[in-house]
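K.L.:
sequence-free structure coming up:
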C-alpha cells in the first residue's frame, strides 16, 4: 500500500470507530492512536496540543502517542505555536534548521502541524506529528491529515 492508501484506510477506520462518539478527548485519543499505528516507521510523536480554555493564546498538551511532550506552548512559538497563530498547516523538513523550534525530544528531525477546528470553526487544537526522519512529510500528508481532522472535528 502506498501512503495515500494507508491514509484512506486509516481514515475509514477512524470514522467507523468514532461514529456516534461526541467526546472531543475520546476523538483526539483515537485519531492519535490510529494514525500513530498506521505509520510506525515515520510517526515518532503523534498528538494534540489543545487551546487552553483559561489562556486563549496558549496550547496545552492533549492526547498523544510517543515520548513526553511539551506541556505548554504559547501561540507563535515553535511549529505548533505558529500553526495556532497563523491557522495554517506547517511542514518543516528539518526542525534543527529553524530558529523558533521547541525541542521536546531531540530525536525529532521533521514535523507537520495541522490546525484543528471545531464545529463552530474556532481553533480547538493543533495536531502535531514529529518524525525522526528528515523531510518525512509532504503535501500528501498535509492533504490527508487536514481531511481527516476536518471530518472528525469540524463536522461535529
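P.N.:
That came through, no problem. All values derive from a computational prediction rather than experimental measurement.
K.L.:
from here on, contacts and neighbour counts on C-alpha atoms
P.N.:
Noted.
K.L.:
Count the residues that sit near residue 122.
P.N.:
10 (other Cα atoms under 10 Å).
K.L.:
center of the protein - which residue?
P.N.:
Central residue of the chain (Cα atoms, centre = their mean): residue 127, 1.8 Å from the mean position.
K.L.:
isn't it right next to residue 116, touching?
P.N.:
Yes. The criterion here is Cα atoms under 8 Å, and residue 127 meets it with residue 116 at 6.7 Å.
K.L.:
Next, please give the residue ranges for the strands of this protein.
P.N.:
45-52, 55-65, 72-74, 90-92, 110-117, 123-131 (DSSP state E).
K.L.:
I'd like the ones you listed as CSV, with distance to residue 11 appended.
P.N.:
Below are the strands of the chain laid out as CSV (distance: least, Cα to Cα, whole Å):
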stretch, distance to residue 11
strand 45-52, 15
strand 55-65, 17
strand 72-74, 28
strand 90-92, 20
strand 110-117, 16
strand 123-131, 15
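K.L.:
what about these, which gets the closest to residue 25?
P.N.:
Closest to residue 25 of the strands of the chain, according to Cα to Cα: strand 55-65, at 7.0 Å.
K.L.:
And that closest one, what's buried?
P.N.:
For strand 55-65, the neighbour count (16 or more other Cα atoms under 10 Å) marks 58-65 as buried.
K.L.:
what about the residue nearest to residue 113 when sequence neighbours are not counted, how many neighbours?
P.N.:
Among residues not flanking residue 113 along the chain, residue 128 sits closest, at 4.4 Å (Cα to Cα, 6 or more residues apart in numbering). Neighbours of residue 128 under the rule other Cα under 10 Å: 23.
K.L.:
Which one of the strands of the chain lies nearest to residue 156?
P.N.:
Of all the strands of the chain, strand 110-117 comes closest under Cα to Cα, at 10.1 Å.
K.L.:
Okay, one more to line up with it:
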C-alpha cells in the first residue's frame, strides 16, 4: 500500500532508525500485518503495547525494553498510529485514513512555522457511523492529546461545527470556551470541512504556540486548501 510509506517516513523512520528491536503491526482481518521493523525483538526482553482506537485494538508494537525515554517515544507513536489504523481490516477505510494523513501533511507544509499541532476532527456519524454528536480525532501531527473525543457542545472545536463557521482565536487563554490540549498553545484556527452535498462532516484544527498566529491571509489560504479535503 503506497501510503504506508508515508507512515514510515513521517512517524517511524525519524523516531526509530537508530533503535533496534521494534516491530509495528496493524490489524488485518484474521492476522497482524507488519508495517515497520528495526531488527528482531528478543524474547527475553520483549514488551508489547497495544494500539487502540475507541477502545478497540487496531494494531500493536512489540519492542525490546531499553529505557523509559524509549518507551515514551513508543507510546507517543502509538497515539499517532491509532487513528491511522482505525478499521485497518477494511481496505477502503484504511485507504481513506491514509489519504487524510497525506492531505494533512500538505496542510502542515503550507504553514510549517505556525502549525505546532494540526489535526482533523470528524463527526462520529461520518467517520464510524456511530449516531452521536461527538467529534472524534483523526490523523494529526504534534504532541498526543487526551482530547480524542469532544462533545460538539464543548470547546472551540465544538463551536466551529455547531455554528458551521471558521473560528480564529488570537489568544486562547482569553477565551473560556477553549479546551487546552497543550499549555504551550496560544492561538487556534479551526475550519469546518464539508462533503459534496455541503454538509459539514469534519474540521481542520490548527494550534500555534505563537499569539495571533493566523492572519486573515493565512486563514484564507487554509480555507482554500480545505476545498481539497478527501471525502469517503
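P.N.:
Now that the structure is in, tell me what you want to look at. None of these values were measured; they are calculated from a predicted model.
K.L.:
After superposition, what is the TM-score?
P.N.:
Between these two chains, after superposing, the TM-score reads 0.78 (TM-score structural alignment, normalised by the length of the first structure); 135 aligned residues with a Cα RMSD of 2.1 Å.
K.L.:
before we move on, the earlier item: including distance to residue 151 of the first structure, could the buried residues of strand 55-65 of the first structure go into a markdown table?
P.N.:
As requested, those are exported to a markdown table (distance: Cα to Cα, whole Å):
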| residue | distance to residue 151 of the first structure |
| --- | --- |
| 58 | 24 |
| 59 | 22 |
| 60 | 23 |
| 61 | 22 |
| 62 | 19 |
| 63 | 18 |
| 64 | 19 |
| 65 | 21 |
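K.L.:
Helix or strand for residue 61 of the second structure, just tell me which one.
P.N.:
strand 56-64 (DSSP states H and E).
K.L.:
for whatever residue of the second structure lines up with residue 61 of the first structure, what are its contacts?
P.N.:
Alignment note (TM-score structural alignment): residue 61 of the first structure maps to residue 137 of the second structure. Going by Cα atoms under 8 Å, 6 or more residues apart in numbering, residue 137 of the second structure touches 83, 119-122, 147-149.
K.L.:
hmm, 10 Å instead?
P.N.:
By Cα atoms under 10 Å, 6 or more residues apart in numbering, the contact list for residue 137 of the second structure reads 53-54, 82-83, 119-124, 127, 145-150, 202-203.
K.L.:
Could I have the PyMOL command that selects the buried members from those?
P.N.:
The buried residues among these can be selected in PyMOL (16+ other Cα under 10 Å) with this line:
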select buried, resi 53+82+83+119+120+121+122+123+124+127+149+150+202+203
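K.L.:
Helices of the second structure, start to end?
P.N.:
With helices called from DSSP state H, the second structure shows them at 4-7, 13-16, 68-84, 91-110, 124-127, 155-162, 216-226.
K.L.:
Ranking those by mean neighbour count, which comes first?
P.N.:
helix 155-162 (a mean of 22; mean count of other Cα atoms under 10 Å).
K.L.:
Give the aligned range of that helix in the first structure.
P.N.:
Going by TM-score structural alignment: helix 155-162 of the second structure matches residues 78-85.
K.L.:
That stretch vs the second structure, mean deviation?
P.N.:
Following superposition, stretch 78-85 of the first structure is found to deviate from the second structure by 0.7 Å on average (mean Cα distance after the TM-score superposition for the first structure).
K.L.:
Now which residue in the second structure aligns to residue 123 of the first structure?
P.N.:
Residue 123 of the first structure maps onto residue 200 in the second structure, by TM-score structural alignment.
K.L.:
ugh, wrong one, residue 52 of the first structure
P.N.:
So residue 52 of the first structure corresponds to residue 124, using TM-score structural alignment.
K.L.:
How much space separates its match from residue 213 of the second structure?
P.N.:
Distance, residue 124 of the second structure to residue 213 of the second structure, using Cα to Cα, to the nearest Å: 29 Å.
K.L.:
how about the counterpart of residue 109 of the first structure in the second structure, what does it touch?
P.N.:
Structural alignment (TM-score structural alignment) places residue 109 of the first structure against residue 186 in the second structure. By Cα under 10 Å, 6+ apart, the contact set of residue 186 of the second structure is 169-174, 180, 207-213.
K.L.:
what about 8 Å?
P.N.:
170-173, 207-212.
K.L.:
circling back: so where is the strand holding residue 61 of the second structure in the first structure?
P.N.:
Under TM-score structural alignment, there's no match for strand 56-64 of the second structure.
K.L.:
What are the buried residues along that strand?
P.N.:
Buried-residue list, strand 56-64 of the second structure, by 16+ other Cα under 10 Å: 57-64.
K.L.:
If I take it and helix 68-84, what angle do their directions form?
P.N.:
Computed by axes from the mean of the first three to the mean of the last three Cα atoms, to 10 degrees, the angle separating strand 56-64 of the second structure from helix 68-84 equals 150 degrees.
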